[in-house]
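*Asks:* Everything below, folded, please.
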Amino acid sequence: MAASVPSAPAAGEGLRPARLSPRDVLKVGAVGLRTRPMRAFLSALGIAIGIAAMVAVVGVSSSSRADLDRALAALGTNLLTVAPGSTLTGGKAQLPLESESMVGRIGPVREVSAVGLVDEAKVYRTGKVPETDTNGIATYAARTDLRDATGAELRSGTWLNAATGTFPATVLGSSAAERLGIGHAGPDVQVLVGGKWFTVVGILKPAPLAPELDAAALVGWPAATSRLGFDGHPTTIYTRSRDASVEQVQSVLGATANPEAPNEVEVSRPSDALAARKAAGEAFTGLLLGLGAVALLVGGVGVANTMVISVLERRSEIGLRRSLGATRGQVRTQFLAESLLLSALGGAGGALLGALVTGVYALYQGWPVVIPAWAVLGGVAATLLIGAAAGLYPAIRASRLSPTEALSAS
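*Replies:* A predicted model of the protein is given here:
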């Protein structure tokens, strides 16, 4: 029996070109990178330097800004204080007992604490000191969270807590300890507060945000009430708010602390450092956007230049592929893939290099290392987008070359 012969395709029935899988696209796109490794390396290096410069500038600026924010935060940019003012008759006003809790209900307020002046509770080193020789030391009832609100730090000993706040224990301000001749805290160190012996459990460092604490003997709120006759009315309320809401909080503090007589309340104004912080943030933002745009533009020009030269040098390859059945779309896809691979290599390498430079420089300066994720991911993503845009024209130009024209030009 004779073997059957496959029939020829009917008239008008052509062979369909094979489709390229994603793996095939990567392979053909890497051809130009493998065959010209030095040129690909130098092109990727140019892109990497641009992206590294952008990431490093963003990272170094962000680290510097974090250090500036830390320094400004130490100056109390979000600290506001509430104190009693004067009555209509000129007398000393008084904050309500519940004023501290009412202030704590303000939405943007994150921390609230208070001190209350204990009148007539004078502080002496011993009972032999004349009553008139007070050294200007005042006694305050203090909340246990006062240090968090004021940023006060201990030089010696411990701070008041729920236990020691009920016993005759005191924490001295830096100036108060110096005037009393006390260099360290301890169970054997005592002072007279309001005629009663109190153990010095701690000594504070100078408190720049709350200088009134420097010349004070601080006792627990319960101990001041039970042992020194404190009436419970706060004389200074400290609040910490979100930076963006400081001015809003300031506008309602008076009416919140004393709804019946808001005009008898004194509220501190926001620190000038807050305005400086906002101005610095705006300046950094403008700088980063400008430098980032320039770096990405330089990288895009480098990719476009590399791909145009690649098309001109590989016309024979394009003609041969077209003669073997490659479609225009496949040729276009090849060069676009090559452009994206080149951009991805440069972008990833540049992002890592920029992060490394940022880390080394920030550690050298003693800054916190801050590398925004948007800078790294955004730099790589923007590089891919610009690489695609830059490789589009060379890819289209390569796909429009006819086989005969490409082969004859080789």
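*Asks:* drop to CA atoms for contacts and neighbour counts, all remaining ones
*Replies:* Noted.
*Asks:* Helices of the stretch 251-400 of the chain, start to end?
*Replies:* 272-313, 315-323, 328-365, 373-399 (DSSP state H, counting those that start in this stretch).
*Asks:* will you turn those into TSV that also has distance to A71 and mean neighbour count?
*Replies:* Formatted as TSV, the helices of the stretch 251-400 of the chain follow (distance: least, C-alpha to C-alpha, whole Å; neighbours: other C-alpha atoms under 10 Å):
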stretch	distance to A71	mean neighbour count
helix 272-313	10	17
helix 315-323	61	19
helix 328-365	14	22
helix 373-399	23	21
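*Asks:* Dump those to a markdown table, plus distance to E178.
*Replies:* Putting the helices of the stretch 251-400 of the chain into a markdown table (distance: least, C-alpha to C-alpha, whole Å) gives the following:
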| stretch | distance to E178 |
| --- | --- |
| helix 272-313 | 30 |
| helix 315-323 | 87 |
| helix 328-365 | 35 |
| helix 373-399 | 49 |
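*Asks:* Which strand or helix spans A217?
*Replies:* Using DSSP states H and E, A217 maps to strand 216-220.
*Asks:* Following the chain onward from that strand, which element is next?
*Replies:* helix 221-227.
*Asks:* Residues contacting whatever helix or strand comes next after that following helix, please?
*Replies:* Counting by DSSP H and E, the next helix or strand C-terminal to helix 221-227 is strand 236-241. Residues outside strand 236-241 that contact it (C-alpha atoms under 8 Å, 6 or more residues apart in numbering) are 78-84, 100, 108-116, 149-150, 249.
*Asks:* for stretch 271-284, same thing?
*Replies:* 61, 65, 69, 72, 75-79, 243.
*Asks:* Switch these over to JSON lines; also include distance to F41, secondary structure and neighbour count.
*Replies:* Formatted as JSON lines, the contacts of stretch 271-284 follow (distance: C-alpha to C-alpha, whole Å; DSSP: H, G, I helix; E, B strand; the rest coil; neighbours: other C-alpha atoms under 10 Å):
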{"residue": "S61", "distance to F41": "29", "secondary structure": "helix", "neighbour count": "20"}
{"residue": "R65", "distance to F41": "35", "secondary structure": "helix", "neighbour count": "19"}
{"residue": "D69", "distance to F41": "40", "secondary structure": "helix", "neighbour count": "19"}
{"residue": "L72", "distance to F41": "45", "secondary structure": "helix", "neighbour count": "18"}
{"residue": "L75", "distance to F41": "49", "secondary structure": "coil", "neighbour count": "17"}
{"residue": "G76", "distance to F41": "51", "secondary structure": "coil", "neighbour count": "21"}
{"residue": "T77", "distance to F41": "49", "secondary structure": "coil", "neighbour count": "24"}
{"residue": "N78", "distance to F41": "50", "secondary structure": "coil", "neighbour count": "24"}
{"residue": "L79", "distance to F41": "54", "secondary structure": "strand", "neighbour count": "29"}
{"residue": "D243", "distance to F41": "47", "secondary structure": "helix", "neighbour count": "18"}
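*Asks:* one more to line up against the first:
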Amino acid sequence: MKNDLKPARLAPRDILRVGAVGLRARRARVVLSALGIAIGIATMVAVVGLSESSRADLMDRLDRLGTNLLTAEAAEDPMGGEVELPKNAVAMVERIGPVRQVTATADVDARIRRSDVVPEERSAGVIAQAARIDLLSTLGGEVEKGTWLTPAGERLPTTVLGARAADRLGVTRAGQTIMMNDTRVVVVGILAPLELVPTLDRVALVGFPAAERYFGFDGHPTTVFERSTDASVEDVRAVLARTISPGNEAVVKVSRPSDALAAKAATDEGLTNLMLGLGAVALLVGGVGVANTMVISVLERRQEIGLRRSLGATRQAIRLQFLTESLLLSALGGVTGALLGAAATYGFAQVQGWTAVVPPWSLAGGLAATLLLGVVAGLYPAIRAARLHPTVALNGT
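*Replies:* Reported below is the predicted structural model:
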């Protein structure tokens, strides 16, 4: 009875053990090859993580600030004339059903100086505006130092400075005075930065009655701020201009401040795509390094391959050995890179005060990319090793 001899098949555990032998024997080369892949994966994971963390922080800020704030300003007159909002603009907007809060500010013709010893031509780059006392509650702002305008204070020569205006004037506390034209004005408060309306960080705010009494203000608002229910923002936006200026809505420009923050997220997304491209290039370079390492490994281990083939190892076993070695090398770089990318995201988010967000898909995608890269980089060396004839391989030629 004739028995056919069949080559034994290697178990998965044996394949992993044999594939790991080559890595342990050339540790320095393995570390350098894996480093290229680690850099690429770390870059990609960190870019995605930082982008998502930044976007999550931005969305949190938008939720806190609200996306239901609309502003209305006088648009440029195509005929070149001067356009002003009507004095009763606030009262007219209040008649819109879904509107909850309405307030306004207005430009005031006043040159601001730190004191009367400063020449008038040397202003601090701070502008004066009149404000209604309900401005702060409508915008969701906060007073950092001192107090806000009161019903009595809005009639007196008192002012509340924006955060940047206070820095430019050198005012550090409430109770100090500044000059507005030739009038000495008492600073009663300093605002915290207003994210939705950053232009107010650079202004000195006085009450409407005080602006009319001391600075010749004519009562026409420059900007109207309105908050409505979240569900009705677009409906209010559609009728706001024609409500303020019936029959000539083209002279009123309506905008939503939160759109600027949302646009920032879109800008960040474009930068993220660019950085992902750079990470992909680094990953490709790492893949070339792995392929180079595997080709050299085949050349250096020709006699080992010939010995294994002469002892009965099949071509498939040789292919699996070197393909496994390539996969392990890529996986080592991928896991290291994923950990480094996640650590970088967490560290930078902590410094910025963000909540660290590392999407699971970025980690899974990075590892999948490294495994695919390992297959591609190791396929040719594995096939080349399997094609070596045992006699030729043993002779080292």
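*Asks:* what's the TM-score here?
*Replies:* After superposition, the two chains reach a TM-score of 0.58 (TM-score structural alignment, normalised by the length of the second structure), with 314 aligned residues with a C-alpha RMSD of 5.4 Å.
*Asks:* Pull out the buried members of the contacts of strand 236-241 of the first structure.
*Replies:* Among these, the ones that count as buried by 16 or more other C-alpha atoms under 10 Å are 78-84, 100, 108-109, 111-116, 149-150, 249.
*Asks:* Summarise which helices and strands the strand holding A217 of the first structure is packed against.
*Replies:* strand 138-142, strand 169-172, helix 174-180 (3 or more C-alpha pairs under 8 Å, 6 or more residues apart in numbering; DSSP states H and E).
*Asks:* Let's check: the centremost residue of the first structure is which one?
*Replies:* Among the residues of the first structure, A66 comes closest to the average C-alpha position under C-alpha atoms, centre = their mean, at 6.0 Å.
*Asks:* roughly how far apart are it and D272 of the first structure?
*Replies:* According to C-alpha to C-alpha, to the nearest Å, A66 of the first structure stands 18 Å off from D272 of the first structure.
*Asks:* Can you name the residues that contact R322 of the first structure?
*Replies:* Counting by C-alpha under 8 Å, 6+ apart, R322 of the first structure has contacts 328, 331, 402-403.
*Asks:* picking that back up, make CSV from the helices and strands packed on strand 216-220 of the first structure and add mean neighbour count and distance to L341 of the first structure to it.
*Replies:* As requested, these are exported to CSV (neighbours: other C-alpha atoms under 10 Å; distance: least, C-alpha to C-alpha, whole Å):
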stretch, mean neighbour count, distance to L341 of the first structure
strand 138-142, 26, 64
strand 169-172, 29, 65
helix 174-180, 20, 63
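*Asks:* ok so, going back, quick check: of the contacts of R322 of the first structure, which lies closest to L289 of the first structure?
*Replies:* V331 (35.9 Å; C-alpha to C-alpha).
*Asks:* Counterpart of that closest one over in the second structure?
*Replies:* Aligning on TM-score structural alignment places V331 of the first structure opposite I318 in the second structure.
*Asks:* My guess is that match contacts R384. True?
*Replies:* No: assessed by C-alpha atoms under 8 Å, I318 of the second structure is found out of contact with R384, at 9.6 Å.
*Asks:* G347 of the first structure matches what in the second structure?
*Replies:* Per TM-score structural alignment, G347 of the first structure is aligned with G334.
*Asks:* do you know how far its match is from S33 of the second structure?
*Replies:* 11 Å.
*Asks:* for A344 of the second structure, same thing?
*Replies:* 21 Å.
*Asks:* Taking helix 272-313 as reference, get the angle to the helix or strand encompassing Q250 of the first structure.
*Replies:* For Q250 of the first structure, the enclosing helix or strand under DSSP H and E is helix 246-257. For helix 246-257 of the first structure against helix 272-313, the angle by axes from the mean of the first three to the mean of the last three C-alpha atoms, to 10 degrees is 150 degrees.
*Asks:* got the contact list for the closest residue to L329 of the second structure other than its chain neighbours?
*Replies:* Spatial nearest neighbour of L329 of the second structure, chain neighbours left out: A34 (6.2 Å); criterion: C-alpha to C-alpha, 6 or more residues apart in numbering. Residues near A34 of the second structure by C-alpha under 8 Å, 6+ apart: 286, 290, 329-330, 332-334.
*Asks:* May I ask which helix or strand encompasses A34 of the second structure?
*Replies:* Assigned by DSSP H and E, A34 of the second structure falls in helix 27-65.
*Asks:* Which positions in that helix come out as buried?
*Replies:* For helix 27-65 of the second structure, by 16+ other C-alpha under 10 Å, it's 30, 32-59, 61-62, 65.
*Asks:* Which of the contacts of strand 236-241 of the first structure fall in strands?
*Replies:* Among these, DSSP state E puts 79-84, 109-116 in strands.
*Asks:* Please identify which pair of those residues lies farthest apart.
*Replies:* P84 and R110 (21.7 Å).
*Asks:* now the contacts of R322 of the first structure as CSV including distance to A337 of the first structure?
*Replies:* Supplementary listing: the contacts of R322 of the first structure in CSV, determined by distance: C-alpha to C-alpha, whole Å:
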residue, distance to A337 of the first structure
R328, 14
V331, 10
S402, 21
P403, 21
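*Asks:* Could you single out the nearest of these to G29 of the first structure?
*Replies:* V331 (9.7 Å).
*Asks:* That concludes my questions; thank you for your assistance.
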